[in-house]
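Participant: return a 3D structure for these sequence lines:
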Amino acid sequence: MSSVEIHNNVVYGPEEEPIPAHLSFGQFLFDKFKKGGNKTALICAETGASMTYKTILQNSVNLATSLQKLGLKKDDVVALSSENRFEFIVASLGVFFCGGVLTTLNVTYSPGEISHLLKITRPKFIFTSPITAQNVHDCSEEFNFIQKLIIFGEYDVVPAIFYNDLIKTHVDIDGFTLVDVFGAQDTAAIMCSSGTTGLPKGVMLTHVNFLTLAAHMKYYLETSRKQKKHDVEIGLSLIPWFHAYGFLTNFSVMALYMEVVFLVRFDEVQYLETIEKFKINMTTIVPPLAVFLAKSPLVLKYNLSSLNEVWCGAAPLSSDIQNAISQRTGIDFIKQGYGLTEVTMACCVDLTRRVGSCGTPAPGMRIKVIDIQSGEQLGVGKEGELWIKSPLRMKGYAQDEAASNALFDSEGYVQTGDIGYYDKDGYFYIVDRLKELIKYKGFQVAPAELEALLLEMTGIADCGVVGLPDEVAGELPLAFVVLQPGATLTSESITEYITSKVSPAKRLRGGVIFVDEIPKNPSGKILRRELIKLLPTNTISKL
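Facilitator: Below you'll find the model as predicted:
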């Protein structure tokens, strides 16, 4: 794109997109939903039920008023643990309207992970759906700062206030006033991101971060529409909304009055039927879903011709898979994006057609590539760590100032931990990760967390965890284990133990390999590259 420039080995995105002067993400969404009126906003693919912008806004205002009566004040944190459902959107808006801080919890988190996040986010209230209610209730018992549990649905799975009761009292929308915020500094949400130290970190994102991302999404879509001369009116949302990727893309497209059809879970037939039935124009995917589109014989039985915007993120997508999808389905081109929660997700999107590239920097963004050894700022075609400067930069990690400070350089660049390079036109290519995180189906898995759990097992002397490459999942967590003399542990007993301790993404699906020693450097750090050399080359996917 001609709007991208390179100066002194720094790649600059196009001019920054304007955002509303009031700098409130809640006010932005309130105004958009009010204008949306009786237009359909959300449709549940499973049930066919739908909600208009007007109904969502009314429920959100009713809820916000009830939350304030319960004692919710500006800057209070509210947690939300739920699968994709109508109440998720209303609860999020209600919290924003009160000037509260929203934090979302992955519904597959183990009790240990939930407790950790509750400890660092300190929510006053927790919204929960029935599928996570018991875990959330049990974990919340140990924290006296949690005052209320609010449950979706009609059954008292655990002692809690019913969400349905909180939205009953009708409040006049025209007479409702949102709590004022200082958007450049006030936190809108705390989204989860795994760090190399193990357990998830709480990434504090401001109202301005969210408003900027919404402006960028509008820019990407409008630019693409002009290039391709097509309309994008109906979107499919499958990525979980508790994930920053799903959360931000969903709210951003709703603000553009796109009708959003959502799925609660991935089912191959239902996914394809939904695209065909609703004539979906746009969807966001992750690499495992791209592999399904590229290889499953089922795909050829459905008409997917309505799709004209397919964006892939969360992990790099191979050019082979990219091309295969286009050839099999007729979908013109799968756009790759690159981002991280610490920079409010989208840093680059490929708006042209450069296979293998994740695109050019977002508006107002600067990216430089730094040599890992020398710290030198690198030029075209040279691989190094990507450093990013942008209005999308997070405020910091909740309860972890040291980790926040370590992430930023003196000029305000975020050190991403991702290895890549850019070409002469400013297009970026991600080739590796400096971070030791394993990417399983787009979820980040920290080896250090699994290693700590393994070392708790009687009979294990030492261990090292790496990612086993897998075409469908990206990587499968695999453990190299050194047994203590006389120990009789089996690979099955070890994998079963880990399965009992962690959420599904962190299971040792790659298996266990017994070794005599774990290679380490003089300071005791595991040399994972040496372990990777010991990985089997022919494996069966264990999804």
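Participant: when you work out contacts or count neighbours from here on, use the C-alpha atoms and nothing else.
Facilitator: Will do.
Participant: roughly how far apart are residue 350 and residue 428?
Facilitator: Going from residue 350 to residue 428 by CA to CA, to the nearest Å gives 9 Å.
Participant: same question, residue 65
Facilitator: On the measure of CA to CA, residue 65 and residue 428 end up 46 Å apart.
Participant: which of the two has more neighbours?
Facilitator: residue 428 (28 against 24; other CA atoms under 10 Å).
Participant: what's near enough to touch the nearest residue to that one once chain neighbours are set aside?
Facilitator: Spatially, and ignoring its direct neighbours in sequence, residue 428 is nearest to residue 422 (4.2 Å; CA to CA, 6 or more residues apart in numbering). Contacts for residue 422 (CA atoms under 8 Å, 6 or more residues apart in numbering) come out as 379, 380, 381, 382, 428, 429.
Participant: which residues do residue 350 and residue 428 both contact?
Facilitator: Both residue 350 and residue 428 are contacted by 357, 358, 359, 360, under the criterion CA under 8 Å, 6+ apart.
Participant: could I get those in a markdown table, plus columns for neighbour count?
Facilitator: A markdown table is the format used below for the shared contacts of residue 350 and residue 428 (neighbours: other CA atoms under 10 Å):
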| residue | neighbour count |
| --- | --- |
| 357 | 26 |
| 358 | 26 |
| 359 | 26 |
| 360 | 32 |
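Participant: switch those over to JSON lines; also include secondary structure and distance to residue 54.
Facilitator: Formatted as JSON lines, the shared contacts of residue 350 and residue 428 follow (DSSP: H, G, I helix; E, B strand; the rest coil; distance: CA to CA, whole Å):
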{"residue": "357", "secondary structure": "coil", "distance to residue 54": "40"}
{"residue": "358", "secondary structure": "coil", "distance to residue 54": "37"}
{"residue": "359", "secondary structure": "strand", "distance to residue 54": "36"}
{"residue": "360", "secondary structure": "strand", "distance to residue 54": "37"}
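Participant: run this one through as well so I can compare:
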Amino acid sequence: MTFIATMEATKKTIPDNTDPDNDVWLSPLSLGFFINAKLMGLNIILSIPVVLADGTLDESNIGVIERHRITFLFITPPLAATMSVKWMLTAGAPIHENLRRTISDNFGGVHLTLEWATSETMLPAIQLDESTKKPGSSETLVNGIQAKVINTETGEECGIGEEGEILVRNKLARYSGYKDNEAANQDFDYEGWFHIKDYGQLDENCNFYIIDRIKELLKVGEGHESHVSASELESVIFEHPAVANVVVVGTRNYDTQMDEPSAFVILNPEYSNNSKIAKMRVEQFAAEKLTGLRRLTGGIHWLSSYPTTGFKVDRKKLKSMVPEKQKPMATGLFFSPILAN
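Facilitator: Below you'll find the predicted structure:
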């Protein structure tokens, strides 16, 4: 019954231009992901065929969209930065508003939905009421699911619009007490609240605003509000037209016990003829826009592609590409000839 209820709620997120007689949907993920259970359920309810791709979509198999005339596509943020689609769904990582707006514009105003999900709670962030949706939100709560935000230092509940760790609770949460699985149970507190380990806020209309994973927050100073979000820094750098994609990671400086933000940037192919000048201008742009605690003390590194694990960028691998003992220049930026193309 809970799955049927979830499917009925999910139906309300589908764009008005959905056409069951002519649409074909695509998912590049394995059957082990809940999103495919969702798509299979909608496939039955709406009689829309779903194509399951053999592996992650990339340049080698992207032709499946044209062959099957795909009209809906589930994508991850890294793929979104590079991709005849009417509706796209992305999850698995925050996607900054600059990137979402660019994708929508490039696809002629395509509907791009950002959803949040965990196996423990299924899909609590499905948009139900289009009238409450606001730019940058990760959709609104499903009926029957509760959420609150707590201060990451004190554990006290935050008010509307205040940032902290997002907790959710519902009757679909299925791992609490499951076969004495301590690893799965430790993220549930005694009241049944599930710690999703995401940092963000809720507004008065129950819109989620997920800023970043807590583990991706960078400690760049001492005291209160001394953390910055990697996705926030990415959003700023992405504003430069020569940037095709950007991922920011933090590497720990063991002398200061602070994180040094490092940006890994893929150059927009349109700027490849004058790549040296373009890279220099991106670095200058970042130095001007990111100051104070947001300064890229770990530098900017240039790559042609990102290492991945599953369908996500392998941030651990990126961190290993940054020298452990580096001495940033006064600007906080440096050019790495080893990583650059």
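Participant: with respect to residue 224 of the first structure, which of the shared contacts of residue 350 and residue 428 of the first structure is nearest?
Facilitator: residue 359 (13.0 Å; CA to CA).
Participant: make sure the closest one is actually in contact with residue 346.
Facilitator: No: the criterion here is CA atoms under 8 Å, and residue 359 of the first structure misses it with residue 346 at 10.6 Å.
Participant: joint contacts of the two?
Facilitator: Shared contacts of residue 359 of the first structure and residue 346 (CA under 8 Å, 6+ apart): 337, 338.
Participant: aligned partner of the residue nearest to residue 428 of the first structure in the second structure?
Facilitator: Counting by TM-score structural alignment, residue 422 of the first structure lines up with residue 202 in the second structure.
Participant: kindly report the same for residue 342 of the first structure.
Facilitator: Match for residue 342 of the first structure (TM-score structural alignment): residue 120.
Participant: so who does the nearest residue to its match once chain neighbours are set aside touch?
Facilitator: Spatial nearest neighbour of residue 120 of the second structure, chain neighbours left out: residue 173 (5.0 Å); criterion: CA to CA, 6+ apart. With contacts defined as CA under 8 Å, 6+ apart, residue 173 of the second structure is in contact with 120, 121, 122.
Participant: ok, now residue 308 of the second structure?
Facilitator: residue 314 are the contacts of residue 308 of the second structure under CA under 8 Å, 6+ apart.
Participant: again, only this time at 10 Å
Facilitator: Residue 308 of the second structure sits next to 78, 314, 315, 316, 317, 318 when contact means CA atoms under 10 Å, 6 or more residues apart in numbering.
Participant: if any of the residues you listed are buried, give me the PyMOL selection for them.
Facilitator: The PyMOL selection below is limited to those of the contacts of residue 308 of the second structure classed as buried (16 or more other CA atoms under 10 Å):
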select buried, resi 78+315+318
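Participant: okay, and which of the contacts of residue 308 of the second structure map to helices?
Facilitator: Counting by DSSP state H, those place 78, 315, 316, 317, 318 in helices.
Participant: for the residues you listed, which one is nearest residue 106 of the second structure?
Facilitator: Among these, residue 78 lies closest to residue 106 of the second structure (CA to CA), at 15.5 Å.
Participant: that closest one against residue 96, yeah?
Facilitator: No: in this structure residue 78 of the second structure lies outside contact range of residue 96 using CA atoms under 10 Å: 11.5 Å.
Participant: show me where the stretch 1-150 of the second structure has helices.
Facilitator: With DSSP state H, counting those that start in this stretch as the definition, the stretch 1-150 of the second structure shows helices at residue ranges 2-11, 34-46, 64-67, 77-80, 97-106.
Participant: list the buried ones in the first one?
Facilitator: In this case it means helix 2-11 of the second structure. Quick answer for helix 2-11 of the second structure (16+ other CA under 10 Å): 6, 7, 9, 10.
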